[in-house]
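Undergrad: Show me how the following folds:
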Amino acid sequence: MTYADSFLKTILERTRTVAVVGVSANPVRPSYFVARYLGLKGYRVIPVNPGLAGQTLFGETVYGTLADVPDDVDMVDIFRRSDAVPAIVDEALARWPDLQTIWMQIGVEHAQAAEVAQARGVDVLQNRCPKIEYQRLFGELRMGGFNTGVISSRLR
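TA: Sure thing, here's the model as predicted:
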């Protein structure tokens, strides 16, 4: 799937609060470091994982389901297998009638669930990572995919 950079940038700029479904408390897991990164970039990250419900991650209470989240969110970021997506999308749409974005992580796709969300006016991204797209679109990626913090024209 391809998405215009302007579409991706609009989503990342308008989003303020992200519910991360399937977040891990293990710092080596991608769901943990993506959620942490988004928090460091100023997004409010609401962790959702039934196995961690009631604990605290990133300064926020972990909720067992999207239905348990007491606050509004702009985006639901899904770190679950593709076959779990329809139930997550249905729960998100039921919980937030004005939800703006469903974002499925790298390797996560579900065409039918995407169609359901899009029919409700929700922007849907599949098989993408908001951390990678943020870094790419806002100038944080350099050679090798990381920001060295060094600005120099000298060869090393």
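Undergrad: switch to C-alpha atoms for all contacts and neighbour counts from now on
TA: OK.
Undergrad: Quick one: neighbours of residue 43, just the number.
TA: Each residue near residue 43 was counted by other CA atoms under 10 Å, and the total is 16.
Undergrad: Please generate a structure for the following sequence too, so the two can be compared:
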Amino acid sequence: MSKAFESIPQLLSTARTIAVVGLSSKPERASHEVAHYLQQHGHRIIPVNPTYAGQSILGEHCYATLTQATREHGVIDVVQCFRKPEEIVPVAEEAVAIGARCLWMQLGVVNEAAAQIARKAGMMVVMDRCMKIEHMALASNPAGRP
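TA: This next block holds a predicted model:
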């Protein structure tokens, strides 16, 4: 497994491939808005949602599982979770199995058991934060000063 990221700024500046678990095809959903934003800022988005598997979201083929996505795309840097907190443990286990470097749980998503699984495997864990908000904050303050 690759070394985990050491900070959110490092992750946002170097991670290129982000699997978005729970990505919706509906533009009004937060998952779609965040993924679209990240795409516009140079990140490769890989949709993972069994409901839309085989379809295209944001111009990318959607997969049912992280394992299937990894077979096609190789290394996934970040597994970004737009799922209910109680659904995150299996995602964390699969993220570990595919060798992802970060498990990112969106705003409102906190699951300590999933975080422990990921941390034990050496992954960076981010909970209850929005990648779009963090990226925008970093872009407006690149030196990371308050």
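Undergrad: Post the TM-score for the overlay when you can.
TA: Counting by TM-score structural alignment, normalised by the length of structure 2, the TM-score of this superposition works out to 0.87. Behind it: 133 aligned residues with a CA RMSD of 1.3 Å.
Undergrad: Could you pull out the helices in structure 2 for me?
TA: Under the criterion DSSP state H, structure 2 contains helices at 8-14, 30-40, 66-73, 88-98, 112-120, 131-140.
Undergrad: any chance of those helices in a markdown table, plus distance to residue 59 of structure 2?
TA: Formatted as a markdown table, the entries for these read as follows, by distance: least, CA to CA, whole Å:
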| stretch | distance to residue 59 of structure 2 |
| --- | --- |
| helix 8-14 | 22 |
| helix 30-40 | 10 |
| helix 66-73 | 15 |
| helix 88-98 | 23 |
| helix 112-120 | 29 |
| helix 131-140 | 19 |
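Undergrad: So for residue 20 of structure 2, which of those sits nearest?
TA: Closest approach to residue 20 of structure 2 among those is made by helix 30-40 (7.3 Å; CA to CA).
Undergrad: Tell me how far residue 124 of structure 1 lies from residue 50 of structure 1.
TA: Counting by CA to CA, to the nearest Å, the separation of residue 124 of structure 1 from residue 50 of structure 1 is 24 Å.
Undergrad: ignore the last one, residue 62 of structure 1
TA: Summarising the geometry, the distance separating residue 62 of structure 1 from residue 50 of structure 1, computed by CA to CA, is 8 Å.
Undergrad: More neighbours: which of those two?
TA: With neighbours defined as other CA under 10 Å, residue 62 of structure 1 and residue 50 compare such that residue 62 has more, 27 against 15.
Undergrad: Tell me who's in contact with the more buried one.
TA: In this structure, residue 62 of structure 1 makes contact with 46-49, 52-56, judged by CA atoms under 8 Å, 6 or more residues apart in numbering.
Undergrad: do residue 93 of structure 1 as well
TA: Remark: with contacts taken as CA under 8 Å, 6+ apart, residue 93 of structure 1 is in contact with 99, 117.
Undergrad: out of the helices of structure 2, which comes closest to residue 23 of structure 2?
TA: Evaluated with CA to CA, the helices of structure 2 place helix 30-40 nearest to residue 23 of structure 2, the distance being 5.2 Å.
Undergrad: helices and strands around that closest one, which ones?
TA: Using 3 or more CA pairs under 8 Å, 6 or more residues apart in numbering; DSSP states H and E as the contact criterion, the neighbours of helix 30-40 of structure 2 among helices and strands are strand 44-48, helix 131-140.
Undergrad: which one of those is the most hemmed in?
TA: Neighbour counts (mean count of other CA atoms under 10 Å) averaged over each of those peak at strand 44-48, with a mean of 26.
Undergrad: Please work out the angle formed by the directions of that one and helix 66-73.
TA: Here the directions of strand 44-48 of structure 2 and helix 66-73 differ by 140 degrees (axes from the mean of the first three to the mean of the last three CA atoms, to 10 degrees).
Undergrad: Between the two ends of stretch 9-20 of structure 1, how far is it?
TA: 19 Å.
Undergrad: what comes up buried for that stretch?
TA: By neighbour count on 16 or more other CA atoms under 10 Å, the buried set for stretch 9-20 of structure 1 is 9, 11-12, 15-20.
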